[in-house]
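[1] Following is a predicted model, sequence given first.
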Amino acid sequence: MIETLARQIPTISTYKEIVHVTKGFSTDNKFLIKMGDGDKKLFLRLFNLEELESKKQEFQILEKMKEYQILCSEPISIGEIEDYGYMITSYIEGKDAEVEIPKLSYEEQYNIGFEAGMELKKMHQYKAPNHIPSWYSRKVKKHQRYLDKYYKCGIKVKNDDKIIKFIEENIPLMKQRPNLFQHDDLTLGNLIVNNNQFAGVIDFNRYDWGDPIHEFLKIGIFSRGVSIPFSRGQIKGYFDNHEPDESFWRLYSLYLAMCVFSTVIWTLETIPENLDDMLDKVYTFLEDHDYFSEIKPKWYI
């Protein structure tokens, strides 16, 4: 079927080989397209037609990222054919950073993180459209929904009362935060490395708008468990090799604290078989912060 569709999409009609890509949680059907003209490679996503409008918005995001000279997949074409929508982007040569980075030296891991932080900073030039409600109003509502579900779910996180108190004391800090573009899934699994160097960012389909500091909670949950040098590098790269101030760490800790409850509920609702693994990650960052007695994590000090 895919070969038939490929012949009907002008951009890839001269393909040489099609490889199905199964990595990731996306419901898209993903394919690496090796073209007949030289070594050129493209990336094809097939999706249900009802997703076409949201995919067009994602395509526009990629166009904006290209304007900002972000190292990421370049948008090439989007449309519909038969019963499917499709999006074609350039292919970033390299390997999954999550797999490759533990094999590298401390300096190489740090440098990849540093460049990832610089790219993230460039993304945050993009301001939210005027119709997007404030970050504070959206985030508070979402947090309350998760907290309400948490109280009913039957899972209890150790010292949850202490975590909730920390959130209540610091949640007003969100009121004046900017409403900017968020990749919202900047983990090592969405970065590509090539020849031991940073090559680019992928998977913009979970983008959102809000406080740019919220992006960094992925470090506390995921990246620090794979590579502390990368995690330190990402923060230093974002801040132009300067140390972030207390307001950064307080917001970073606030978002991690809120994430305790959203992680429990999201996991129960989406991948309940992974609950133990996700709780391990939660307890790791809780211990990093001594249950938020400290706003700067132990691994950074």
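    Okay, I see it.
[2] contacts, neighbours, all on C-alpha from now
    Will do.
[3] wouldn't I202 be in contact with C72 here?
    Yes. Counting by Cα atoms under 8 Å, C72 is a contact partner of I202 at 5.9 Å.
[4] So for the two, which residues contact both of them?
    Common contact partners of I202 and C72 (Cα atoms under 8 Å, 6 or more residues apart in numbering): none.
[5] How much space separates S77 from K23?
    Using Cα to Cα, to the nearest Å, S77 is found at 22 Å from K23.
[6] Compare the two (neighbour count), which wins?
    S77 (16 against 9; other Cα atoms under 10 Å).
[7] Can you point out the buried residues in the helix or strand containing the more buried one?
    Using DSSP states H and E, S77 sits in strand 75-81. For strand 75-81, the neighbour count (16 or more other Cα atoms under 10 Å) marks 75, 77-78 as buried.
[8] and it, how far from the chain's centre?
    For strand 75-81, the separation from the chain centroid amounts to 23 Å (computed by Cα atoms, centre = their mean, to the nearest Å).
[9] Give me the packing partners of the helix or strand containing Y252, helices and strands only.
    Element membership of Y252, judged by DSSP H and E, is helix 246-270. Helix 246-270 sits against helix 135-153, helix 160-170, helix 217-218, helix 275-288, with contacts defined as 3 or more Cα pairs under 8 Å, 6 or more residues apart in numbering; DSSP states H and E.
[10] One more to weigh against that first structure:
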Amino acid sequence: MNLNSKSISKIEKIEKGWSLDEKYYVEDEHLGKLLLRISEHTSYERKQQEFTLMKLVGLQDVRMSTPLEFWKEEDKLSALYTWCDGDELGEVVSDFSESLQYKLGYIAGDYLYKIHSIPINKRLDWKQLYGRKAKKKIEMYRMYDIPFEGAEDFIGYIEKNFDLLEHRDTSFLHGDYHVGNMIVSSDNNLSIIDFDRFDYGDPWEDFNRIVWSAQRSPAFACGQIHGYFKQEPPELFFQLLAFYMAVNAIGAIPWAVAFGDVQVLMKQAHDVLMWYDHMNTIIPSWYQKIEDFQ
């Protein structure tokens, strides 16, 4: 397969998102609608791995931006994918009925379970690896000296619960799984995009971005959890979800000072704090049981 400039009828740069890749929407007379991602050659090994893993995801019956071709040219890497027609789910999910929000969340949860089922030859000391990461985020928060009422509630919960990280399984992770990286078509089919933050670790850590989904649609967030477990989750899941969301909230604040929107992420941290009653409960206030949606 070759992307020939002579057969390209349209190409537009995509400015949305926080990825370091350059992204382009392409229309080709022979290949149809495509996504072209261009990255630095220094990331060759990781980008090749991302492309290969995405092919494996596609074999799991997950609707997605399917990888087509990967190549190196001079000092750039290029990867070509199918285009997912539709709207970013985060922008439209609140327009849908609660039952459709829940249904789409359930599908997203089922997809995530399939992503985590891909066999990998890795075994991590998760307590050591993620524990070090969590401690570093706490250090960064304190180093930046950013006032956030309730920060010590997050930190206290994290520091008391490092033992939750013991004996966790290792799986392939999407790394940024939320409604902003999902596309919904006009006939309500869901597709997953943007695997460039993929990682390996405790599969339940992939729920740490559910905060973005729950802010827009609690029904979707509940559906995602139910679609993943197909039953009520164990208590350990909720304990770890609270842990990962606390780490994410603390870590996002100094990150936002350097790279992102401080007010958005401060608001998000505040929401997490309220959902967990200042970390006095392990079940977020938006969560509803499966029976509540039947």
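    Thanks, I have it. What you see is a predicted model, and the numbers here were worked out from it, not measured in a lab.
[11] mind listing the helices for structure 1?
    2-8, 52-67, 97-100, 106-123, 135-153, 160-170, 217-218, 224-226, 228-238, 246-270, 275-288 (DSSP state H).
[12] Quick one: closest of these to F198 of structure 1.
    F198 of structure 1 lies closest to helix 106-123 among those, at 5.0 Å (Cα to Cα).
[13] circling back: which of the helices and strands packed on helix 246-270 of structure 1 sits most buried?
    Ranked by mean neighbour count, these are led by helix 217-218 with a mean of 21 (mean count of other Cα atoms under 10 Å).
[14] any residues touching that one, and which ones?
    By Cα under 8 Å, 6+ apart, helix 217-218 of structure 1 touches 185-187, 252, 255-256.
[15] swap in stretch 253-260 of structure 1?
    Stretch 253-260 of structure 1 has contacts (Cα under 8 Å, 6+ apart) with 143, 163-164, 166-167, 170-171, 214, 217, 220-221, 282, 285, 292, 295-296.
[16] 6 Å instead?
    By Cα atoms under 6 Å, 6 or more residues apart in numbering, the residues outside stretch 253-260 of structure 1 that reach it are 167, 217, 295.
[17] Could you export these as TSV, including distance to F198 of structure 1?
    Shown next, in TSV, are these (distance: Cα to Cα, whole Å):
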residue	distance to F198 of structure 1
I167	35
L217	21
I295	29
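[18] which of these lies closest to I112 of structure 1?
    Proximity of these to I112 of structure 1 (Cα to Cα) peaks at L217, which lies at 18.0 Å.
[19] Quick check: the aligned residue for the closest one in structure 2?
    L217 of structure 1 maps onto N208 in structure 2, with residues paired by TM-score structural alignment.
[20] Now that we have the contacts of helix 217-218 of structure 1, which of them are buried?
    Listed as buried from these are 185-187, 252, 255-256; burial here means 16+ other Cα under 10 Å.
[21] sorry, back to before: can I get the helices and strands packed on helix 246-270 of structure 1 in TSV including distance to E98 of structure 1?
    What follows is these, written out as TSV (distance: least, Cα to Cα, whole Å):
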stretch	distance to E98 of structure 1
helix 135-153	29
helix 160-170	29
helix 217-218	13
helix 275-288	16
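[22] Nearest spatial neighbour of the counterpart of D203 of structure 1 in structure 2, chain-adjacent residues omitted?
    Aligned by TM-score structural alignment, D203 of structure 1 pairs with D194 of structure 2. Leaving aside its sequence neighbours, D194 of structure 2 sits nearest to N181 (Cα to Cα, 6 or more residues apart in numbering; 6.1 Å).
[23] Next, count neighbours for that neighbour.
    16.
[24] Then Q60 of structure 2?
    For Q60 of structure 2, using other Cα under 10 Å, the count is 14.
[25] repeat for N159 of structure 1
    By other Cα under 10 Å, 10 other residues sit near N159 of structure 1.
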